[in-house]
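[1] what follows is a predicted structure for the sequence shown.
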Amino acid sequence: MTTRTVLDGAEISRALTRISHEIIEANKGVADLVLVGIPTRGSMLARRIAEIISRIEGVDVPVGSLDTTMYRDDLAQHPTRAPHPTDMPMSVDGVTVVLVDDVLFSGRTVRAALDALGDHGRPKAVRLAALIDRGHRELPIRADYIGKNLPSSRDERISVKLTEHDGEDSVTISGGTREAGESA
């Protein structure tokens, strides 16, 4: 099984800077903006985006973390999921919420996040930022802000590593059924 790096630390940093600028532009500033990460790495990415926005705009954007475990539609198949703490230190009523996740795949985690978010209020709008969009959607969900589109086969594995959790920043892809020497 081969593994290749598709984003290194500098490329992740540039992607997050671009996403941050896109969020500011689309929101026409940072007024009434809240970032909400989907644990684990989505929460870390949300904090990084908030730091970048703060450097650009000189304003701190509220950041929360939203556990989706009990809202998932696959609990019967994966009942041992360990819940992550939800940390929503702000109201989401009437604001634009940007959900942040590391990899957008089937869309089921985002659907669960939308359900969980509804328990915390009624946002004016909800947007989605993903570091990696790998395709294979099972639900009609798309990201508004994408670090990198990475078409992949279902049997490939995308791994996002972040310094805060893994000691390094990288995105790798491994597995698949390609023969050696066959191009992507």
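    Nice, I can see it.
[2] from here on, contacts and neighbour counts on C-alpha atoms
    Fine.
[3] tell me how far the residue nearest to the spatial centre of the chain lies from residue 134.
    What sits nearest the mean C-alpha location of the chain, by C-alpha atoms, centre = their mean, is residue 101, with 1.2 Å. For residue 101, the distance to residue 134 (C-alpha to C-alpha, to the nearest Å) stands at 12 Å.
[4] below is an additional structure, to be compared with the one above:
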Amino acid sequence: MPDTLDVQALLDDMASQLQTLLQQSGISDPVIIGIHTGGVWVAEALRQRLGLTQPVGTLSITFYRDDFTRIGLHPQVQPSDLPFDIDDRVIILVDDVLHTGRTIRAALNEIFDYGRPARVILATLVARPGRELPIAADVVGTTLELSEDEHVKLTGPEPLRLEKAST
């Protein structure tokens, strides 16, 4: 990973990709949902760039994770907040990093507990190799090649920055 990535430029590019996808698909009124925490920050930045009027929905997937018994419950679980009906709506689901696909699987499970959307468009700031599930993003800010012992994390909310760490 380069020492610095221009997160604002990545967000601008993602917004442009989304605008094109929405126009080509004839979608005029999507809602946007971010996965707590980094995905919410990215979703809010995209919402502003796209000029969407609905507030960002927030998903906390803690109870939907398939590694819940291994990692335990986070001490400060935030509740999910979807301030709109999702039935028959187009959802832009946003996360900061797509790696194994397990977070997205958990988010989709939770979304379908709220209703049945017409379509889910997946957008991620960073995609990296290592999928364990057949999940791919429709919109990607950047793709990073990292070793298995390296991780990338979005910090923020102001300013949004990507940081790399090793375990």
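    Structure received. Everything numeric here is computed off the predicted structure, so don't read it as measured data.
[5] quick one: map the residue nearest to the centre of structure 1 onto structure 2.
    Counting by TM-score structural alignment, residue 101 of structure 1 corresponds to residue 95 in structure 2.
[6] residues contacting the helix or strand hosting that match, please?
    For residue 95 of structure 2, the enclosing helix or strand under DSSP states H and E is strand 90-98. For strand 90-98 of structure 2, the surrounding residues in contact (C-alpha atoms under 8 Å, 6 or more residues apart in numbering) are 27, 29-35, 38-40, 42-43, 104, 117-128, 137, 152-154.
[7] can you list the buried residues in the helix or strand just after that strand?
    Going down the chain from strand 90-98 of structure 2, the next helix or strand is helix 102-114, by DSSP H and E. Using 16 or more other C-alpha atoms under 10 Å as the test for burial, helix 102-114 of structure 2 gives 102-108, 110-111.
[8] likewise for stretch 22-38 of structure 2?
    Of the residues in stretch 22-38 of structure 2, those buried (16+ other C-alpha under 10 Å) are 22, 30-38.
[9] inside strands: which ones of those residues?
    Mapping the buried residues of stretch 22-38 of structure 2 onto strands (DSSP state E) picks out 31-35.
[10] ok, so of the residues you listed, who is nearest residue 6 of structure 2?
    Nearest to residue 6 of structure 2, judged by C-alpha to C-alpha, of those is residue 34 at 20.4 Å.
[11] not counting sequence-adjacent ones, nearest residue to whatever residue of structure 2 lines up with residue 33 of structure 1?
    Superposed on structure 2 with TM-score structural alignment, residue 33 of structure 1 falls opposite residue 30. Leaving aside its sequence neighbours, residue 30 of structure 2 sits nearest to residue 90 (C-alpha to C-alpha, 6 or more residues apart in numbering; 4.9 Å).
[12] repeat that for residue 51 of structure 1.
    In space, residue 51 of structure 1 is closest to residue 60, 7.6 Å off (C-alpha to C-alpha, 6+ apart).
[13] the aligned residue in structure 2 for the one you found - how many residues pack around it?
    Under the alignment by TM-score structural alignment, residue 60 of structure 1 pairs with residue 53 in structure 2. With neighbours defined by other C-alpha atoms under 10 Å, the count for residue 53 of structure 2 comes to 11.
[14] what's the helix or strand for residue 52 of structure 1?
    helix 41-57.
[15] quick one on the thing from earlier: now tabulate the ones in strands among the buried residues of stretch 22-38 of structure 2 in TSV and tack on distance to residue 147 of structure 2.
    Output for these, formatted as TSV (distance: C-alpha to C-alpha, whole Å):
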residue	distance to residue 147 of structure 2
31	34
32	31
33	29
34	26
35	24
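[16] biggest separation within the residues you listed, which pair?
    The most widely separated members of those are 31 and 35, with 13.5 Å between them, by C-alpha to C-alpha.
[17] quick check: the farthest pair among the buried residues of helix 102-114 of structure 2?
    Of all pairs drawn from the buried residues of helix 102-114 of structure 2, the one with the longest distance (C-alpha to C-alpha) is 102 and 111, at 14.3 Å.
[18] so who does residue 43 of structure 2 touch?
    32-34, 56, 94-95.
[19] still on that earlier bit, tell me the SS of the residue nearest to residue 51 of structure 1?
    Of the three states, residue 60 of structure 1 takes coil under DSSP: H, G, I helix; E, B strand; the rest coil.
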